[in-house]
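Engineer: Sequence first, then the predicted structure, then my questions.
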Amino acid sequence: MSNCRRLVSLLTLALPLAVAQATDVGYVDMQQVIEKSKVGAKVQEQLRKDFEPKAKPIGAEEQSIREAQKSLAKESALMSKEQVEKRQAEIKKRIAAFEAAAAPFQQELMKAQKERGREVLEPAQKAVEAIAKQKKLGMIVERSQAGVVYLDKSLDITDEVIKQMDANTK
């Protein structure tokens, strides 16, 4: 290989390293922002107030089905095959009814979480951008995103994002 080709190869390998070193990176844990910021806590509390009354009967039915399954598992040795099959069919029927009742609730909850989540994400995005500019960070990644294998704790700006959001929350 000629010297020119070697130089080009070395520059090709070194250039990404030089660019990566020139740009500082930080990260933020958005789950903590949602849980620990004032606006996030307010949104979570409102969702809890809105959906807890609807969730209680669904949770009670789920628990009742589990108890029926445990009871059948304990008692099946003393029952006839027909009795076991009848109880299994009853439980399957209850599970199907439970799933049919729970599905719309889950969809409604997810829709509300998504809509109300914007109330947290928009100010969080502004706070992240402000901190990135202040610290001269070229990139901020979300801590829990797939593909991130290691993050140095010194790059974490989560607490600063929460402080800035809380400072701007009434």
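Structural biologist: In hand now; what should we look at?

Engineer: Please count neighbours and contacts with C-alpha atoms only from this point.
Structural biologist: OK.

Engineer: In a helix, residue 169, correct?
Structural biologist: No - under DSSP: H, G, I helix; E, B strand; the rest coil, residue 169 falls outside any helix and is assigned coil.

Engineer: quick one, what contacts it?
Structural biologist: Counting by C-alpha atoms under 8 Å, 6 or more residues apart in numbering, residue 169 touches 38, 39.

Engineer: Apply 10 Å and report the result again.
Structural biologist: 37, 38, 39, 123, 163 (C-alpha atoms under 10 Å, 6 or more residues apart in numbering).

Engineer: Put this next to the first one:
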Amino acid sequence: MKKMIAIALLMLLTTAASVQAAEIAIVHSMRAISESKAGQQINDEIKKKQAAYESEVKGQQQKVQSLQNRLKQMRTQYQSGMIKEEQFRKTQQELASAGAQLNVLGEMSSVNFKKDVKKLQAPIYKLFSDVLAEYAREKGYDAVIDVARGGVAYGSKSIDITDVIIKEMDNRWKK
């Protein structure tokens, strides 16, 4: 039995010694993307899009609020007989319509904003992926582990290539 264990241990040590050490690096993809010139430019464009959508929704919210205030005033006038029921009902219908439009606008703005963000971010993700793959091949890395996706408990700064990737992305980004 001792002989079999010794042989198994010897085989294991021989196999382990013959395996080459892998060249591994780590990268912080989210930091590379957000700190690069490209990422900052795209983030600014996203903020502009967001402001435009919010402005459109705010305009419709103000319309609804105005109709609510008008209806509140009309209710008192209607109850005292100063205005006809037809006028009061017409304003109620306008408010209901404006509220429905606000709901649709809010939902559509959210959907469209998400599509816009995805479309704006696509080039930066492709750039990151291309730069990372090319750099890893040039430097002979067998693996590059993305810290942002988890799984790295520790990574020495000496194997962190994030800063190099940011510089290369900045060099390639068309302004």
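Structural biologist: Yep, it's here. From a predicted model like this one, the values you see are computed outputs, not experimental measurements.

Engineer: Distance to residue 69 of structure 1 for the contacts of residue 169 of structure 1 - can I get that in JSON lines?
Structural biologist: Putting these into JSON lines (distance: C-alpha to C-alpha, whole Å) gives the following:
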{"residue": "37", "distance to residue 69 of structure 1": "41"}
{"residue": "38", "distance to residue 69 of structure 1": "42"}
{"residue": "39", "distance to residue 69 of structure 1": "42"}
{"residue": "123", "distance to residue 69 of structure 1": "46"}
{"residue": "163", "distance to residue 69 of structure 1": "48"}
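
Engineer: Of the residues you listed - the most surrounded one?
Structural biologist: Using other C-alpha atoms under 10 Å as the neighbour criterion, residue 39 leads the contacts of residue 169 of structure 1 with 24 neighbours.

Engineer: That residue matches what in structure 2?
Structural biologist: Under the alignment (TM-score structural alignment), residue 39 of structure 1 pairs with residue 38 of structure 2.

Engineer: mean shift of whichever helix or strand residue 145 of structure 2 is part of relative to structure 1?
Structural biologist: Under the criterion of DSSP states H and E, residue 145 of structure 2 resides in strand 143-146. Compared with structure 1 after the fit, strand 143-146 of structure 2 shows a mean deviation of 0.7 Å (mean C-alpha distance after the TM-score superposition for structure 1).

Engineer: do stretch 43-52 of structure 2 as well
Structural biologist: Mean deviation of stretch 43-52 of structure 2 relative to structure 1 after superposition (mean C-alpha distance after the TM-score superposition for structure 1): 1.6 Å.

Engineer: what comes up buried for that stretch?
Structural biologist: Using 16 or more other C-alpha atoms under 10 Å as the test for burial, stretch 43-52 of structure 2 gives 43, 46, 49, 50.

Engineer: swap in stretch 117-128 of structure 1?
Structural biologist: Within stretch 117-128 of structure 1, the residues that count as buried by 16+ other C-alpha under 10 Å are 117, 119, 120, 121, 123, 124, 127, 128.

Engineer: can you tell me the helix or strand for the second one?
Structural biologist: If I follow you right, that is residue 119 of structure 1. Assigned by DSSP H and E, residue 119 of structure 1 falls within helix 81-135.

Engineer: Which ones among the buried residues of stretch 43-52 of structure 2 lie within helices?
Structural biologist: Under the assignment DSSP state H, those contribute 43, 46, 49, 50 to helices.

Engineer: End to end on stretch 136-155 of structure 2, go ahead and measure it.
Structural biologist: Chord length of stretch 136-155 of structure 2, first to last residue, is 17 Å (C-alpha to C-alpha, to the nearest Å).

Engineer: Find me the equivalent region of that stretch in structure 1.
Structural biologist: Using TM-score structural alignment, stretch 136-155 of structure 2 lines up with residues 132-151 of structure 1.

Engineer: got the contact list for the matching stretch?
Structural biologist: Contacting residues not belonging to stretch 132-151 of structure 1 are listed as 20, 22-31, 126-131, 155-158, 161 [C-alpha under 10 Å, 6+ apart].

Engineer: 7 Å - rerun?
Structural biologist: Residues from elsewhere that reach stretch 132-151 of structure 1 (C-alpha atoms under 7 Å, 6 or more residues apart in numbering): 23, 24, 25, 26, 27, 28, 29, 30.

Engineer: ok, now how distant is the residue nearest to the second one when sequence neighbours are not counted from residue 102 of structure 1?
Structural biologist: Same thing as residue 24 of structure 1. Nearest residue to residue 24 of structure 1 in three dimensions, chain neighbours excluded: residue 137, at 4.9 Å (C-alpha to C-alpha, 6 or more residues apart in numbering). Distance, residue 137 of structure 1 to residue 102 of structure 1, by C-alpha to C-alpha: 44 Å.
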